[in-house]
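**Q** show me how the following folds:
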Amino acid sequence: MPTSGRNLLLMTHRAQEYDVIIAGGGLAGRSLACFLSREPALTGTRILIVDDAGDHYAHRSLIYWHDKALPLPLVPVATFMSLAVDAGSAQRVLPLTRHRLCLTSSRTVFRCLDDVIDANPHVTRLDAQISRVRAHRGSVEVALSDGRLLTASYCFDSTVPPPGIKAPLLMSGEVRRIRTPHESFDPSIATFIDFRSGNHNPVHFHCVLPVSDREAFIEVTRIMPGRRPGPEFSFEQATSAYLREVWGVSEFSTLSVERGCIPLGIRSSPSRGRHVRIGTPSGAVKATTGYGFTRILRQTQHIASSLATTGSADVPRPSPRFRWYDKPVLRMWKHDPEQAVQFMKAAFTSGDADLVLDFLDERTTFAEEQRLLGSMPVTMLLQPRLWI
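**A** Sure thing, here's the model as predicted:
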């Protein structure tokens, strides 16, 4: 008779303090705890979430897309069925046939995850800092900074990569929720990666996500080398200039402001036996765009399912060819950002928005990638300095 995943987890580790230790209580850690809690075969699994940030995460707006039901009961702030993309001097509106582009808040996402986690009496939260994780053949040993020692069958680690690993690029941005006195936006269309701004120094782009004809989230993003400071840049001035020059909006009020940054191009940290990297350190965030919300949900749901069915943690690995695609694009952003702008414009005006979103999600087949790349200026990527 097949043995359940729960029994496989405990069969050789009954004396251990926990079955699963989750290092980090952000999106990846919470998602994994939630999906583990929802697996009937893992009922009673002892889960410890170790996080020294508590509930003090800076909540941000999240842009995501999906073409099937999400594993969370999210009600987005806004949903879009068309993308307006930068086509040079004007915009081009592309319909979304399969996908929906959505806007939500990390606060809403965390609330959905915590509702499941807090209902599980076998989940413990610990406000502490991990100083060392040591994997053994059948278990893992976790040392806390206060000297306490914990053991488990697995440690799933979503904390920052080890010291010394630097991001080649840094994506920083500001999201400003605004309200205009007049009808200014089409709530059914999201403006996605728009480079039409008067000043490109440093290179930056905008997204416009309307929630009504007079209210919208305006995101301004810049990508800079991660190891040297960039020129002075005012996100507020960039947003005002963009709205005035591109949208003809000179008067608006600001309802809220969010700021944040995402490291791009960090090499994924390897898992070591039962010390398993998840989330950003595992490469779940797309190297060239910083998008990772649905990718992290899929990754952690897959891990929970594999533990429930086999008792082993199977972490889905991205295809190596997507790293091959990403490398010259990252180098282009670093060495020739103006050329990167032209490449991105071409990518998003290929005519098939659903295919582009699948490609960004690394869910395309090789044949689909050939079709997409055939409509893009791939010769830009063949310069030796982008590969050496």
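**Q** can we go C-alpha only for contacts and neighbour counts from here?
**A** OK.
**Q** pretty sure residue 295 contacts residue 285?
**A** Yes: under the criterion of Cα atoms under 8 Å, residue 295 makes contact with residue 285 at 7.1 Å.
**Q** what are the buried residues along stretch 347-363?
**A** Buried residues in stretch 347-363, counted by 16 or more other Cα atoms under 10 Å: 347-351, 353-362.
**Q** narrow those to those in helices?
**A** Counting by DSSP state H, the buried residues of stretch 347-363 place 347-348, 353-360 in helices.
**Q** start and end of stretch 148-161, how far apart?
**A** In stretch 148-161, first residue to last residue: 22 Å (Cα to Cα, to the nearest Å).
**Q** mind listing what residue 313 touches?
**A** Residues near residue 313 by Cα atoms under 8 Å, 6 or more residues apart in numbering: 303-304, 306-307.
**Q** hmm, I was thinking of residue 43
**A** 6, 37.
**Q** all helices for the stretch 101-250 of the chain, in order.
**A** 106-118, 235-247 (DSSP state H, counting those that start in this stretch).
**Q** and the last one, how far out from the chain's middle?
**A** Taking the mean C-alpha point of helix 235-247 and that of its whole chain, the gap between them comes to 26 Å (Cα atoms, centre = their mean, to the nearest Å).
**Q** what is the nearest of the ones in helices among the buried residues of stretch 347-363 to residue 193?
**A** Lowest distance from residue 193 to these (Cα to Cα) belongs to residue 348, with 8.5 Å.
**Q** A strand includes residue 33, no?
**A** No: if the criterion is DSSP: H, G, I helix; E, B strand; the rest coil, then residue 33 is helix and not within a strand.
**Q** roughly how far does it sit from residue 348?
**A** From residue 33 to residue 348 the distance is 36 Å (Cα to Cα).
**Q** could I get the contacting residues of residue 376?
**A** By Cα under 8 Å, 6+ apart, the neighbours of residue 376 are 343, 346-347, 350.
**Q** could you rerun that using 10 Å?
**A** By Cα atoms under 10 Å, 6 or more residues apart in numbering, the contact list for residue 376 reads 343-350, 370.
**Q** here is the second sequence; please produce its structure so I can put it next to the first one:
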Amino acid sequence: MTGAARAGAGPDRPARAQVAVRREPVDFDLILAGGGLAGRSLAYFLSRHPGVGEARILLIDDSRHYQHRSIVYWYDGVLPLRLTPSASYTTLAVDTGAGLRTTSLHRHTLSVTSSQRIFECLDGVIDADPRITRLDARTARIDAQQDRVSVVLADGRSFTAGHCCDSTAPPSRVAPPLVMTGEIRHVRTTRASFDPSVATFMDFRPGDGEQPDRFHCLLPVSSREALLETGRITPGGAPALARPSDAAAAEYLRRACGVADFSTLTVQRGVIPLGLRRPSSKGRHLYVGAASGIVKATTGYGFTRILHQAERIASSFAAGGSPRSPEASRRFRYYDKPVLGLWLHDPDAAVRFMRAAFASVDADLVLDFLDERTTPLQERTLLGSMPVGMLLRPRFWR
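**A** Sure thing, here's the model as predicted:
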């Protein structure tokens, strides 16, 4: 669901639930608490960086609660990971309010794959590196001191290191202002129904009885099979889905594709918090991945953002022995705040704003903007063609 990738949880477990431990010293140079996408990506880039030397790295990987998911992402140029996607697209059908408009991507590629494929790609490098010890365990507590950091596991074992990169959970117990809830449904039709070269991206056109905050993405993997994402953006304390999503999926396939007869192969469900404040790191304890607020606040996409963050942290550790996360852009936090307020207080206006983004300029510029890779001049071009006046109400800035 997860530039960017948006994640939706699914029911599968990894083929390998236990990993043999090569060695178990008590002291390390770096501990990676959490072996999901962020922890694995960081271990992968550390392993491949020539400047890491003989650093001892501990990856604490709790595999008991894995739920593999489909990952939707886009990239410009070469992805920093040798990954074969399930499907890729350079043509998008986007919702402009007056219907779907087909637009071409000239620099980006939109792709979909599974977290299981991503993990297999990362694990092949991680497990071949003798400097990395992997423990299948759960982190219970992290205590940062002035010169060391201690990590205590749920079974009572304790390890120390010069630094700890933590992706286990967002540190704040405060509910996020918004959540994105939904599912990704893998469907198969009885006849050719989809164009495998075109992805429908964030279609907000409502069906009968649907709320304005619901959207659909259709990602064909063949002429008869597709991944259909049904999502909803709501306040943090709101119910997940007011209407059964299986009924919403069936209505969308009938209305948008003329499909009445289909079967559901798998269903993945998930919840993504939006708008969590980026926490400050405490000395030698550094938050990474979703726990660091790297997921894009207004869309829920995070896959390529997590990869690029991991690359930068690995480079900083290799250069000076101290992991450092890239600074968040104040300019883009400024852009995100009123859009989050729009979703919170006026979902109808938020939908109009999102539609205007893809209706006004080329899609590549929009994706660059969502990746926070545009210049102020490009942002002036983009925002100048959008109804930014609706963002100026004071309540959207609180």
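**Q** what do we get in structure 2 for residue 32 of structure 1?
**A** Residue pairing (TM-score structural alignment): residue 32 of structure 1 is matched to residue 42 of structure 2.
**Q** which residue is the nearest non-sequential neighbour of that match?
**A** Once flanking residues are discounted, residue 42 of structure 2 sits nearest to residue 310: 4.7 Å by Cα to Cα, 6 or more residues apart in numbering.
**Q** would you mind giving the secondary structure of the counterpart of that neighbour in structure 1?
**A** Residue correspondence to structure 1 (TM-score structural alignment): residue 310 of structure 2 is matched to residue 300. Assigned with three-state DSSP, residue 300 of structure 1 falls in the helix class.
**Q** same deal with the one 4 residues further on?
**A** Under three-state DSSP, the three-state class of residue 304 of structure 1 is helix.
**Q** so how many other residues sit close to the residue lying closest to it once chain neighbours are set aside?
**A** Among residues not flanking residue 304 of structure 1 along the chain, residue 36 sits closest, at 5.1 Å (Cα to Cα, 6+ apart). Applying other Cα atoms under 10 Å, we find 27 other residues in the vicinity of residue 36 of structure 1.
**Q** any idea how far residue 36 of structure 1 lies from residue 44 of structure 1?
**A** From residue 36 of structure 1 to residue 44 of structure 1 the distance is 10 Å (Cα to Cα).
**Q** between the two, which contacts overlap?
**A** 120, 123.
**Q** hang on, residue 209 of structure 2 packs against residue 243?
**A** Yes: taking contacts as Cα atoms under 10 Å, residue 209 of structure 2 lies within contact range of residue 243: 8.6 Å.
**Q** so for those two, which sits in the more crowded spot?
**A** Using other Cα under 10 Å as the criterion, residue 209 of structure 2 and residue 243 rank with residue 243 on top: 11 against 8.
**Q** residues touching that one, list them.
**A** 209-211.
**Q** got those residues as CSV, with distance to residue 271 of structure 2 columns?
**A** Below are the contacts of residue 243 of structure 2 laid out as CSV (distance: Cα to Cα, whole Å):
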residue, distance to residue 271 of structure 2
209, 22
210, 19
211, 18
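**Q** list the members of those residues that persist in structure 1.
**A** Checked against structure 1 using both residues aligned by TM-score structural alignment, their matches' Cα atoms under 10 Å, the contacts of residue 243 of structure 2 keep these contacts: residue 211.
**Q** how far away is residue 140 of structure 2 from residue 155 of structure 2?
**A** Relative to residue 155 of structure 2, and taking Cα to Cα, residue 140 of structure 2 is found at 8 Å.
**Q** ok, the contacts of residue 376 of structure 1 vs residue 24 of structure 1, which is closest?
**A** Nearest member of these to residue 24 of structure 1, counting by Cα to Cα, is residue 344, at 33.5 Å.
**Q** could you check which residue of structure 2 pairs with that closest one?
**A** Residue pairing (TM-score structural alignment): residue 344 of structure 1 is matched to residue 354 of structure 2.
**Q** correct me if wrong: its match contacts residue 201.
**A** No: using Cα under 10 Å, residue 354 of structure 2 is not in contact with residue 201, being 11.3 Å away.
**Q** overlap in contacts, these two.
**A** Common neighbours of residue 354 of structure 2 and residue 201 are listed as residue 95 (criterion: Cα under 10 Å, 6+ apart).
**Q** quickly list what's touching both of residue 295 and residue 285 of structure 1.
**A** Common neighbours of residue 295 of structure 1 and residue 285 (Cα under 10 Å, 6+ apart) are 279, 361.
**Q** between those two, tell me which one has more neighbours.
**A** residue 285 (24 against 19).
**Q** what does residue 72 of structure 2 align to in structure 1?
**A** Using TM-score structural alignment, residue 72 of structure 2 pairs with residue 63 in structure 1.
**Q** identify the residues contacting that match.
**A** Remark: with contacts taken as Cα under 10 Å, 6+ apart, residue 63 of structure 1 is in contact with 76, 78-79, 101-106, 207, 209, 291-294.
**Q** ok, which pair from the contacts of residue 376 of structure 1 is furthest apart?
**A** Of all pairs drawn from the contacts of residue 376 of structure 1, the widest gap by Cα to Cα lies between 345 and 370 and measures 18.0 Å.
**Q** ok, those two, which is more surrounded?
**A** residue 345 (19 against 12).
**Q** and that one, that's in a helix?
**A** Yes: the assignment for residue 345 of structure 1 (three-state DSSP) places it in a helix.
**Q** that one contacts residue 89, doesn't it?
**A** No: look at residue 345 of structure 1 against residue 89 with Cα under 10 Å: they stay out of range, at 11.2 Å.
**Q** what touches both of the two?
**A** Here residue 345 of structure 1 and residue 89 share the contacting residues residue 195, scored by Cα under 10 Å, 6+ apart.
**Q** residues contacting residue 256 of structure 2?
**A** Residue 256 of structure 2 neighbours (Cα under 10 Å, 6+ apart): 100, 203, 205, 207, 218.
**Q** what's the counterpart of it in structure 1?
**A** Aligned partner of residue 256 of structure 2 by TM-score structural alignment: residue 246.
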